[in-house]
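Undergrad: sequence and predicted structure are below.
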Amino acid sequence: MAQNGAAPQVTTVSKETVPTGTHRVAVVHDARTDRITLYVDAQKEEGVSATFKAPVASTGGLQVGRTLLADGAGGSYLRGAVDEVHAYTGALSERAVQDLANGYYPCLTCS
């Protein structure tokens, strides 16, 4: 991940090209540690995390696959399709992310 100096945003850059097909992607924000962790197909992307000290204040609904520009306006949209979105209060554990990827609802009180 790389911080864009012109805007308070985080840009994720993959180390490898993701093969075509269906993938489950999870982004976990832990407010206690101000860290974001990326999972692809239930596997934590090692070395791909970032601090997130400037959350975006929301006045509307959740938007997936959208960028935030330096002037605070919404930017471009995701190219592709998203067919299912889950949003949880609190940071999911690695086990909970794996449960989701395997088609189970995560145990939010398990470690």
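TA: Received, thanks.
Undergrad: contacts, neighbours, all on C-alpha from now
TA: Noted.
Undergrad: residue 25 against residue 39, yeah?
TA: Yes. Using C-alpha atoms under 8 Å, residue 25 is in contact with residue 39, at 5.7 Å.
Undergrad: and the comparison structure, right after this:
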Amino acid sequence: MTELRTYTTLLTFERTSCVSEILPDHVQGACGYVAVAAADEDEVIEILQRGLEYVGLRFLETDQISEYFDDDSVQELDEHLFENLKVWEPGKRWVWGTIFCYLADGEA
């Protein structure tokens, strides 16, 4: 089995025509930092795409994918993500940080 490493990345996603429990009805999408357990950066993207699709959301992009090495860098990045890393549930492949929603004109 491939060894999993922890990565952090800035994730941007948006709603589809599906009902979502993650995004409020009045927003188009959101972005925020996440941590992902993956073998490499390509798998980070695959995990996020599948996970978002599963809950009816559309993956848009990731930015700043980097391997997680120390708590200080994550705490500076996103305090909420830092706290969630401490309580990451066994078997889960990713954990959320702070999510910032945005409004936009366009397809919803």
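TA: Okay, I see it. Remember, predicted model here, so these are calculated numbers, not experimental data.
Undergrad: now the TM-score, please.
TA: Once superposed, the chains reach a TM-score of 0.29 (TM-score structural alignment, normalised by the length of structure 2), with 65 aligned residues with a C-alpha RMSD of 5.4 Å.
Undergrad: neighbour count for residue 25 and residue 39 of structure 1, which is higher?
TA: Shown here are residue 25 of structure 1 and residue 39; by other C-alpha atoms under 10 Å, residue 39 has more neighbours (20 against 15).
Undergrad: for the residue lying closest to that one once chain neighbours are set aside, give me its contacts.
TA: Leaving out its chain neighbours, the residue that sits closest to residue 39 of structure 1 by C-alpha to C-alpha, 6 or more residues apart in numbering is residue 26, at 5.0 Å. Counting by C-alpha atoms under 8 Å, 6 or more residues apart in numbering, residue 26 of structure 1 touches 38, 39, 40, 42, 97.
Undergrad: distance of residue 26 of structure 1 relative to residue 35 of structure 1?
TA: To residue 35 of structure 1, residue 26 of structure 1 is 14 Å away according to C-alpha to C-alpha, to the nearest Å.
Undergrad: can you check residue 3 of structure 1 too?
TA: Distance of residue 3 of structure 1 to residue 35 of structure 1, given as C-alpha to C-alpha: 13 Å.
Undergrad: swap in residue 101 of structure 1?
TA: According to C-alpha to C-alpha, residue 101 of structure 1 and residue 35 of structure 1 sit 21 Å apart.
Undergrad: ok, the two, which is more surrounded?
TA: Set residue 101 of structure 1 next to residue 35 and count neighbours by other C-alpha under 10 Å: residue 101 wins out with 20 against 15.
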